[in-house]
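Participant: Sequence below, structure please.
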Amino acid sequence: MAFIPAVSLVGVTARSSSSVSAADQVSLRRPASTVGHTLPQRRRVSAAPAPPSVAAPTMVFSAASPVAAVKAELMAAIAPTRLGRAVASDRRAQEKIDAIVRRLEALNPNAVPVESADLGAVWKLVYTTSASILGTSRPPPLRPNDEIFQVVDLDAGTVTNSEQLAGGLLTNKVHATFGVKPPMRVQVQFQRFQFGPLSVKAPASAKGFLDVTYLDDEVRVSRGNKDNLFVLLSPKGLSNLI
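Facilitator: Below you'll find the model as predicted:
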């Protein structure tokens, strides 16, 4: 789902000057209802304290493996990009990162990512190509900082994206429900947009989808319906960062 989406990760029509496009907010969700499809045992995720922020992601693993090596290469590549802001106008740099992501996607351990219990977590966005999520077109005070999270609750079938702005004094949130279309598609229906203390009901047209193209218990990669890329880390993934 996008933050990220996004979490951004981390890919609609309702917005404000400080809001994120709903399509890009499709960073991830779990089925509120999936007709004719048996769902796996789900893990409830607490939205309580968000994982600690890390300045420069560099993945470190205790054992070498092809997957670990690609994840480490990806984290090293995105570390200097500030969630993607530093390469927002550099298509070549984005393509280099995308090439690493595609190598990781080819090693996806989950044949049906949207049915995996790993989906339920407090995900932190660490990279995206979504200008809407990054807020590059907003006035500086309304641009989010690096604290962009997505909480996926598999039991409730809900996803909540959150971003901090104005020096951390203001928090915006997007609340949504979701369903899945195996093996990797997540379909999101937005319910409410929250801008600081203000809350606005989302219109019925506020919906979107994304594909979960890589998922394990540390890293999630999603591609939104606006062709944006989202890379997110779970608390376990964040614990492997230095």
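Participant: rest of the way, CA atoms for contacts and neighbours
Facilitator: Will do.
Participant: How much space separates Asn228 from Gln189?
Facilitator: Per Cα to Cα, to the nearest Å, Asn228 is found 18 Å from Gln189.
Participant: again, but for Ala99
Facilitator: 31 Å.
Participant: who has more neighbours, these two?
Facilitator: Using other Cα atoms under 10 Å as the criterion, Ala99 and Gln189 rank with Gln189 on top: 26 against 12.
Participant: Another for comparison:
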Amino acid sequence: MIGKASLLEAIAGTNRGLLATDSDKNAIAVAIAQLEGYNPTPKPLEATALLEGNWRLLYTTSQELLGIDRVPLAKLGQIYQCIRTATATIYNIAEISGLPYLDGLVSVAARFSPASERRVDVKFERAIIGLTRLIGYQSPDRFIQDIEAGRKFAAIDFNIGNSDRQGWLDITYLDEDLRIGRGNEGSVFVLAKK
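Facilitator: Below is the predicted model of the structure:
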């Protein structure tokens, strides 16, 4: 699809948005809007086979996520959003590299519930922030298995209270390997299935 290739070309070299200039951001916004107009999955919440899986972030306008890279001695690595439709759970995992032996991650687990054919309400439940070697982090799948097994980690690991963090996400484009979403804070997310 030409629109998809145009979007991927526009975001190439922006390091998920960290290096995007204003001109880049405008071109990417146009490419996203054009692709959303051709969404092959108008009811994405019914397409659980497409939604399910680990998604790697290609681009975002979320300053909250991109801001992780501004922490001294930290460099933002891969960012994943892992969706488990059977349990209506989302796991956001940001890998962080730092000084030797100080690689870490920031992770948030949330529950989602359908609000419309393409919108989910999201309720954040647990946050985990720590060093990968102390957590035993090897991959998103293994980490999620440990969380679902009820493991407490040697990290900052806490439950998020009921009223602390909630939001919504519109899934505006979904195919077998690309997903675009728009969040309640105005952020855009472009992800590729891992």
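Participant: helices or strands next to the longest helix seen in the first structure in the packing?
Facilitator: Longest helix in the first structure by number of residues, with DSSP state H as the criterion: helix 91-105. Here helix 91-105 of the first structure touches helix 66-78, strand 207-215, going by 3 or more Cα pairs under 8 Å, 6 or more residues apart in numbering; DSSP states H and E.
Participant: Which of these has the highest mean neighbour count?
Facilitator: Of all those, strand 207-215 carries the top mean neighbour count, a mean of 27, counting by mean count of other Cα atoms under 10 Å.
Participant: and the helix or strand that it is followed by, which stretch of the second structure?
Facilitator: Going down the chain from strand 207-215 of the first structure, the next helix or strand is strand 219-224, by DSSP states H and E. Counting by TM-score structural alignment, strand 219-224 of the first structure falls onto residues 178-183 of the second structure.
Participant: That stretch vs the first structure, average distance?
Facilitator: After superposition onto the first structure, stretch 178-183 of the second structure sits on average 0.4 Å from its aligned residues (mean Cα distance after the TM-score superposition for the first structure).
Participant: for that stretch, which positions count as buried?
Facilitator: For stretch 178-183 of the second structure, burial by neighbour count (16 or more other Cα atoms under 10 Å) applies to Leu178, Arg179, Ile180, Gly181, Arg182, Gly183.
Participant: who touches the spatially closest residue to the first one that is not a sequence neighbour in this structure?
Facilitator: So that's Leu178 of the second structure. Closest residue in space to Leu178 of the second structure, ignoring its immediate chain neighbours: Ala192 at 4.6 Å, by Cα to Cα, 6 or more residues apart in numbering. Contact analysis of Ala192 of the second structure by Cα atoms under 8 Å, 6 or more residues apart in numbering lists Trp55, Arg56, Leu57, Leu58, Asp177, Leu178, Arg179.
Participant: distance between the ends of stretch 83-103 of the second structure?
Facilitator: Stretch 83-103 of the second structure has an end-to-end distance of 24 Å (criterion: Cα to Cα).
Participant: Assign the residue positioned nearest the centre of the second structure to helix, strand or coil.
Facilitator: Central residue of the second structure (Cα atoms, centre = their mean): Gln81, 3.7 Å from the mean position. On the three-state scheme (DSSP: H, G, I helix; E, B strand; the rest coil), Gln81 of the second structure is labelled strand.
Participant: Looking for the alignment partner of it in the first structure.
Facilitator: Matched by TM-score structural alignment, Gln81 of the second structure corresponds to Gln150 in the first structure.
Participant: how about the helices in the first structure?
Facilitator: Using DSSP H, the helices of the first structure run over residues 66-78, 91-105, 131-134, 235-239.
Participant: With distance to Ser199 of the first structure as extra columns, can I get the ones you listed in JSON lines?
Facilitator: Listed next are the helices of the first structure as JSON lines, based on distance: least, Cα to Cα, whole Å:
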{"stretch": "helix 66-78", "distance to Ser199 of the first structure": "33"}
{"stretch": "helix 91-105", "distance to Ser199 of the first structure": "35"}
{"stretch": "helix 131-134", "distance to Ser199 of the first structure": "19"}
{"stretch": "helix 235-239", "distance to Ser199 of the first structure": "28"}
